[in-house]
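S.K.: mind folding the following:
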Amino acid sequence: MQVDFLVYMTLKEQYDELKLEHEACQTTVKEVSSITITEEHKVIKEDVKDDASEASSANEYVDAEEPHLVAEVSALKQMLATQRKEAEQLNATILKLTLTNNELETQLRELRATIERKDEELKLSTAALHRAESARNEVSESENGEAEAQAALETALNDNKRLEKQLLKFDGAMTVMEEEKARLLAQLREAEIASAAAQEEVVKVQNALEQLESKSQTLSIKLKEADQAREQAEDNAVAAEATVGTLQQQVRDVSTQLHETQHELETLREYQLTASAAALEEATTKHQALERLWEDVKLENERLQARVEELEFRLARSTLDGETKAAELQTQVEKVKREA
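M.R.: Model prediction:
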């Protein structure tokens, strides 16, 4: 009987120590679980808020920048079409002036040939006039011969005057044509210069348009990559939130089991006079198993917290990289605008 009492007292002391430790552990569990759950909810809410803010900023940037780029590209295309139309008109003018100049050159060649032919006729008429004068001098003694010579001389003089008038007329026409040719050549040179300038402007606008379209495509790709990174971060946050929810459920389950264990320990205390050492040892073993389970849950919670911090760091870094790339692209677009 004495031995049973000693065993009982020993078991009672162990039970009291175990109960105190269990109560302290339960208090710690409640405090830690409450703090952890609150902090994790706060972190998750901040992550979701940051992701929503980033998504809103990205959408606002796309909404603000994309119509501007579209309008600028449309304006450049319209300017390019206008420049091309002007270049086509200048080319048509150049072709028309070239044809007119060729016609004038043909007319000038024909007029020069006519003048040369008239010069020959004038020379022949002058020679005939000289011969008529010589014949008149030779037959001056004969009245009939003198009359014939006088008639031939007058005819030659009339022909000579007619030819001289024709030559003067042709010289005037040739002068007018040469002046017209000079004027057309000047217009042709001006049109060629304007056409070359218009062609250079077309090339310049075309290059600016291609560069702007390339920058627009690059910006769209970068924005798409940023959206994908944001979506990935949101998926990671959702997964982390689900994991935290699972952990919270595990904490609640462990808390429920601890309450059940406490109830069992209280039941053992009520019936401690009739309880056996084996039952108390079994309860102690179960409590120790629950303590080990709680330690495992704490380790898993710490691992998940580290994972959440890593996701936050990666999300912040991807956001910073996206903002830096967007600023660089905006600077390049402004530079292209100034060059255009």
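S.K.: C-alpha from now on. contacts and neighbour counts both.
M.R.: Fine.
S.K.: in the stretch 201-340 of the chain, which spans are helices?
M.R.: Counting by DSSP state H, counting those that start in this stretch, the stretch 201-340 of the chain has helices at residues 277-339.
S.K.: for comparison, sequence B:
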Amino acid sequence: MTHPRHIDFKEIDLDSIGTAEGRVVVFVTPEGQLDQCARRVNRLCKGALKRFVESDGFEKLKTAEGCDLAYPAGMNCDAVQVVKLKRRPTAADARKAGAAIAKAAGTSTVLVLAGNLGQAAEVSLGLALRGYDFNIHKSKENEPRGAATFMVSKPEEVAAVAGPMAAVAEGVFFTRDLVNEPANVLTTDDFAARLAAMHELGLEVEILEEAELEKLGMGALLSVGQGSRSPSKVVVMQWNGGKKGAAPLALVGKGVVFDTGGISLKPAAGMEDMTMDMGGAGVVSGVMRTLAMRKAKANVVGLVGLVENMPDGAATRPGDVVRSMKGDTIEVINTDAEGRLVLA
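M.R.: You can find the predicted model right below:
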């Protein structure tokens, strides 16, 4: 599983800036104002930062964009990234700035001189989310990402705000991994196993197999997977962090791990993208992971129907009639309209 870059928060230590390795990030307001950390960087690099801020290059930067001063004299880092941002930015601009930092950083370690910057936690979220890269199936060994350290005036307060956001990033990465996995890896069995493993986070996870689904009368869902060797399943995840006995919020997601269209076969062009037809179930799974990791004070149930829509001698045909759990009969005209059958 892919995890976000490690991010921590520490008090401002001006004397350690010059010896920092990797990359150093400073924030400068659109008016060109430097905070105490930026002023120290400017002194260390003998005025190079101030000269850039007074140049056309800085003027042309849009809000939340950055520019590198490579191999600055007087500092150990490989580059100082200058990010144009207001002292009290919007959450959206702060996240954009974090994304710009992550894009430029690659796998390098990063020292972010946030100081008294408002929305520093949002910057950390943008940095974490932009750092995602799905490369576990590539032949070349992956280079680990370096950590990011935020120097801020009140590290405990910022860390307290950033903690729940880090849980959001973990949930987003979990969803992205599920959506990116090829169908020969993310079978219905593998998908269910990944969800079952979240029991360690405090989720209650129940996996309903085909025999149980048949007893429940879930003929519509079962009809979608009739042509596949991967068994159809329903996974029920529960997070009970709210008031005892309070009605839960229910989230339902479609989890078609691969969709050929069935007997109503899709065109070959673009079919490789049908590994992503389980995105709804992936989102529900990521939300449930985030709720558990941030110990949310809410009662939430997440249900995902996991199937594979394949053509086969046993597959549902156009014109077949199936029955839903509610008891309604459904005539299937096009087997590529399987999503509504899963959710029904």
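S.K.: quick check: TM-score for this pair?
M.R.: Between these two chains, after superposing, the TM-score reads 0.17 (TM-score structural alignment, normalised by the length of the first structure); 86 aligned residues with a Cα RMSD of 5.8 Å.
S.K.: excluding sequence neighbours, find me the nearest residue to the residue nearest to the spatial centre of the first structure.
M.R.: With distances taken as Cα atoms, centre = their mean, S216 lies nearest the centre of the first structure, 0.9 Å away. Nearest residue to S216 of the first structure, sequence neighbours excluded (Cα to Cα, 6 or more residues apart in numbering): L69, at 7.0 Å.
S.K.: can you tell me the helix or strand for the one you found?
M.R.: Assigned by DSSP states H and E, L69 of the first structure falls within helix 2-138.
S.K.: just give me how far that helix sits from the chain centre.
M.R.: Here helix 2-138 of the first structure is found 4 Å from its chain centre; the criterion is Cα atoms, centre = their mean, to the nearest Å.
S.K.: I'd like to know which elements that helix is packed against.
M.R.: helix 143-270, helix 277-339 (3 or more Cα pairs under 8 Å, 6 or more residues apart in numbering; DSSP states H and E).
S.K.: E308 of the second structure falls within a strand, correct?
M.R.: Yes - assessed with DSSP: H, G, I helix; E, B strand; the rest coil, E308 of the second structure lies in a strand.
S.K.: surely it touches L221?
M.R.: No - if you go by Cα atoms under 8 Å, E308 of the second structure and L221 don't touch, sitting 10.4 Å apart.
S.K.: can you get me a residue count around the nearest residue in space to R130 of the second structure that is not next to it in sequence?
M.R.: Counting by Cα to Cα, 6+ apart, R130 of the second structure lies nearest to A99, which is 5.0 Å off, once chain neighbours are set aside. If you count neighbours by other Cα atoms under 10 Å, A99 of the second structure ends up with 23.
S.K.: show me what contacts A99 of the second structure?
M.R.: Contacts for A99 of the second structure (Cα atoms under 8 Å, 6 or more residues apart in numbering) come out as 123, 126-131.
S.K.: helix/strand/coil for it?
M.R.: helix.
S.K.: can you tell me which of the contacts of A99 of the second structure is nearest V234 of the second structure?
M.R.: Ranked by distance to V234 of the second structure (Cα to Cα), those are led by L129 at 29.3 Å.
S.K.: wait, the closest one sits on A169?
M.R.: Yes - L129 of the second structure is within contact range of A169, at 6.1 Å (criterion: Cα under 8 Å).
S.K.: thought L157 of the first structure was touching A127?
M.R.: No - using Cα under 8 Å, L157 of the first structure is not in contact with A127, being 10.8 Å away.
S.K.: more neighbours: which of those two?
M.R.: A direct count of neighbours by other Cα under 10 Å for L157 of the first structure and A127 places L157 higher, at 18 against 14.
S.K.: distance of the more buried one relative to Q332 of the first structure?
M.R.: 87 Å (Cα to Cα, to the nearest Å).
S.K.: can you select the buried ones from the contacts of A99 of the second structure in PyMOL?
M.R.: A single PyMOL command selects the buried members of the contacts of A99 of the second structure (16 or more other Cα atoms under 10 Å):
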select buried, resi 123+126+127+128+129+130+131
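S.K.: now for the contacts of A99 of the second structure: which two are most distant?
M.R.: Most distant of the contacts of A99 of the second structure, by Cα to Cα, are V123 and G131, 12.4 Å apart.
S.K.: what's the burial count for E120 of the first structure?
M.R.: Residues lying near E120 of the first structure (other Cα under 10 Å) number 13.
S.K.: show me what contacts it?
M.R.: Taking Cα under 8 Å, 6+ apart, one finds nothing in contact with E120 of the first structure.
S.K.: swap in E116 of the first structure?
M.R.: Not one residue lies near E116 of the first structure by Cα under 8 Å, 6+ apart.
S.K.: how about the one 3 residues further on?
M.R.: Shown in contact with D119 of the first structure (Cα under 8 Å, 6+ apart): L167.
S.K.: let's see 10 Å
M.R.: Taking Cα atoms under 10 Å, 6 or more residues apart in numbering as the criterion, D119 of the first structure is in contact with 113, 125, 163-164, 166-167.
S.K.: which two in these are spaced the farthest apart?
M.R.: A113 and S125 (18.2 Å).
S.K.: and the two? which has more neighbours close in?
M.R.: The residue with more neighbours, out of A113 of the first structure and S125, is S125; 20 against 12, by other Cα under 10 Å.
S.K.: does the more buried one touch A152 like I think?
M.R.: No - applying Cα atoms under 10 Å, one finds S125 of the first structure not in contact with A152, separated by 11.1 Å.
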